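Participant: Quick one: sequence plus predicted model below, questions after.
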Amino acid sequence: MSHTSSIALITGANKGIGFAIARQLGARGHMVWLGCRDMSRGEVAALSLRGEGIDARAVELNVTQDASVTNAAKTIERAVGCLDVLVNNAGLMLGEPTSLARESIDEMKQMFDTNVFGVLRVTQAFLPLLRKSGAARIVMMSSGLSSLTDALDMRSETWGVGFGGYCASKTALNMLTVKLAKELDREGIKVNAVDPGLTSTDMTGNGPGHSADDGARPAVALATMHAFGPSAGLFACSSAGELVPRNW
């Protein structure tokens, strides 16, 4: 099916950074699909974007459930036939454990199921649609806390941060990003990860940090970059809005 505007799917898009990414891509002319676990919240978010003149639709999508992901892929395939951008934004961070020595394995499994296996589950399901695009882009929502280099650097702002299970899940996601980028390079599909920076959202308890709009910028930049842009990288945004490479 031919299409004139680019089509994007953003997981976890009914609020926070995901919603901001959808709004910014929509403002650039993309049709945006908001992947949401709760369809009623997704419909409210999509309606809000349509009120701003954005072509937005909600699709039920729970990244931890095979059937939900498969059904979402079928829904989007029936509606539009292909996909140009996939932003794997849905993520889970549970409360900070007192130490890794006592961290709940069950909670770590939940975070890995969303942050690692859920991302791959969605990517695998939508690859057939992405392959129908002339220049598909896959963006992974990583974290500055994922960096092994920074975790070992006493001068880094992340040196004293805990969250062992969450950090490990994002480090694992980084490896999948690199492996996918290498695998898909010859097909012209670019795969990158982003560090949104400390962002004030529900997941961070709406504490310190910049706005979701600022946190969305690196993902939007990578989702819309030209054919000579990077792949297999981890990027943040500078204060001027330019992509800045981060340490793996």
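Facilitator: Perfect, thanks for sending it.

Participant: C-alpha from now on. contacts and neighbour counts both.
Facilitator: Fine.

Participant: what's the distance between the nearest residue to Leu198 once chain neighbours are set aside and Leu148?
Facilitator: Excluding the flanking residues, the one nearest Leu198 by C-alpha to C-alpha, 6 or more residues apart in numbering is Gly209, at 4.8 Å. As judged by C-alpha to C-alpha, to the nearest Å, Gly209 and Leu148 stand 22 Å apart.

Participant: then this one, side by side with the first:
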Amino acid sequence: MSEQKIALVTGANKGIGYEIAAGLGALGYRVGVGARDAARREIAVEKLSAAGLDVFGVPLDVTDDRNVTAAAELVERQAGRLDVLVNNAGVSGEVGPGWVQDPTTLDLDMVRAVVETNVIGVIRVTNAMLPLLRRSASPRIVNVSSSVASLTLQADPDVEIGPVMAAYAPTKTFLNAVTVQYARQLAGTNILINAACPGLVATDFTGFQAPRTPEQGAAIAIRLATLPDGGPTGSFFEDAGVIPW
């Protein structure tokens, strides 16, 4: 019998992250449920456990160096290695009417906060977990991005890409660029890293005003987390295939 695989999902207490954890758990993975809020994390772990899944809670604030280091130590104690890291935690930042973030009136502290979570937080967590990922036979990293990250789509007047989001959208473009840099640096290793677009999903992030369910949104991340050896790396995917940069 093959050894049980270990996954860590950030922002896994609700929404897409919760469904990614549930989906990987249903495939037989032991899943670390990463979340900042202790009460919500505990509730998520209880629900997933009640569904028969093998999960454990991981206190994880992606913006805090010491917290992330402690999370890596916890995963090491719990499992000794990591096969899958899904960087799902993210924030939009304050939005105005119509979900618009007007670049001409942006609060710079808000922009910094969104970058800290959506980009620097991913780097912080990834680097903390890399020693554990290197112990895996087939390590996978998935960065949850968005189609609003695509400069090609954003710049095309014939494509409906949603409202102007001058803080959030560029952080996802930044995240995609970081994903490519990791793929270049890790070329020749067995680590595959890709960006995933879940689509427009009905969660509290979107005010539940979206056509896709969290389970549907989780599907592409789960697929990239379970890629076979020799699969793609350094790419940007949605359910239908590759998204242009």
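Facilitator: Received it, and whenever you're ready, just let me know what you need. This structure is a prediction, so every number in the text was calculated from the model and none was measured.

Participant: TM value for the aligned chains?
Facilitator: The TM-score (TM-score structural alignment, normalised by the length of the second structure) is 0.96; 240 aligned residues with a C-alpha RMSD of 1.1 Å.

Participant: The residue nearest to Leu198 of the first structure corresponds to which position in the second structure?
Facilitator: Per TM-score structural alignment, the equivalent position to Gly209 of the first structure in the second structure is Pro211.

Participant: Its match and Pro198 touch, don't they?
Facilitator: No. Counting by C-alpha atoms under 8 Å, Pro211 of the second structure does not reach Pro198; the two are 11.5 Å apart.

Participant: between the two, who's got more neighbours?
Facilitator: It is Pro198, of Pro211 of the second structure and Pro198, that has more neighbours when counted by other C-alpha atoms under 10 Å, with 24 against 11.

Participant: Against Leu224 of the second structure, how distant is the more buried one?
Facilitator: Pro198 of the second structure is 12 Å from Leu224 of the second structure, by C-alpha to C-alpha.

Participant: go on, Ala210 of the second structure?
Facilitator: With C-alpha to C-alpha as the criterion, Ala210 of the second structure and Leu224 of the second structure are 23 Å apart.

Participant: Tell me which of those two has more neighbours.
Facilitator: With neighbours defined as other C-alpha under 10 Å, Ala210 of the second structure and Leu224 compare such that Leu224 has more, 25 against 13.

Participant: Spatially nearest residue to that one (excluding sequence neighbours)?
Facilitator: Per C-alpha to C-alpha, 6+ apart, closest to Leu224 of the second structure is Val142, 6.6 Å.

Participant: OK, contacts around that neighbour?
Facilitator: Shown in contact with Val142 of the second structure (C-alpha atoms under 8 Å, 6 or more residues apart in numbering): Val84, Leu85, Val86, Asn87, Ile193, Asn194, Ala195, Ala196, Ala221, Leu224, Ala225.

Participant: export these to TSV and tack on distance to Ala72 of the second structure?
Facilitator: Shown next, in TSV, are the contacts of Val142 of the second structure (distance: C-alpha to C-alpha, whole Å):
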residue	distance to Ala72 of the second structure
Val84	13
Leu85	11
Val86	14
Asn87	14
Ile193	19
Asn194	21
Ala195	22
Ala196	23
Ala221	21
Leu224	22
Ala225	19
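
Participant: Using a markdown table, lay out those together with secondary structure and distance to Gly234 of the second structure.
Facilitator: Formatted as a markdown table, the contacts of Val142 of the second structure follow (DSSP: H, G, I helix; E, B strand; the rest coil; distance: C-alpha to C-alpha, whole Å):
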| residue | secondary structure | distance to Gly234 of the second structure |
| --- | --- | --- |
| Val84 | strand | 16 |
| Leu85 | strand | 15 |
| Val86 | strand | 15 |
| Asn87 | strand | 15 |
| Ile193 | strand | 6 |
| Asn194 | strand | 5 |
| Ala195 | strand | 7 |
| Ala196 | strand | 11 |
| Ala221 | helix | 14 |
| Leu224 | helix | 11 |
| Ala225 | helix | 13 |
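
Participant: would you list every one of the strands in the first structure?
Facilitator: 7-11, 31-36, 56-60, 85-88, 137-141, 190-194, 234-237, 243-245 (DSSP state E).

Participant: Check these for me and report the most buried one.
Facilitator: strand 190-194 (a mean of 29; mean count of other C-alpha atoms under 10 Å).

Participant: which residues touch the residue lying closest to Thr75 of the first structure once chain neighbours are set aside?
Facilitator: The spatially closest residue to Thr75 of the first structure, leaving aside those adjacent along the chain, is Val59, at 7.7 Å (C-alpha to C-alpha, 6+ apart). Val59 of the first structure makes contact with Trp33, Leu34, Gly35, Cys36, Met39, Gly42, Ala72, Thr75, according to C-alpha under 8 Å, 6+ apart.

Participant: one step back: residue contacts, the residue nearest to Leu198 of the first structure?
Facilitator: Gly209 of the first structure sits in contact with Gly197, Leu198, Thr199, Ser200, where contact means C-alpha under 8 Å, 6+ apart.

Participant: any idea how far Phe117 of the first structure is from it?
Facilitator: Applying C-alpha to C-alpha to Gly209 of the first structure and Phe117 of the first structure gives a distance of 28 Å.

Participant: same deal with Leu61 of the first structure?
Facilitator: Distance from Leu61 of the first structure to Phe117 of the first structure, by C-alpha to C-alpha: 14 Å.

Participant: same check, this time on Tyr166 of the first structure
Facilitator: Look at Tyr166 of the first structure and Phe117 of the first structure: by C-alpha to C-alpha, they are 13 Å apart.

Participant: ok, those two, which is more surrounded?
Facilitator: Tyr166 (25 against 20).

Participant: In the second structure, what sits opposite that one in the alignment?
Facilitator: Per TM-score structural alignment, Tyr166 of the first structure is aligned with Tyr168.

Participant: I'm done for today, thanks for sticking with me.
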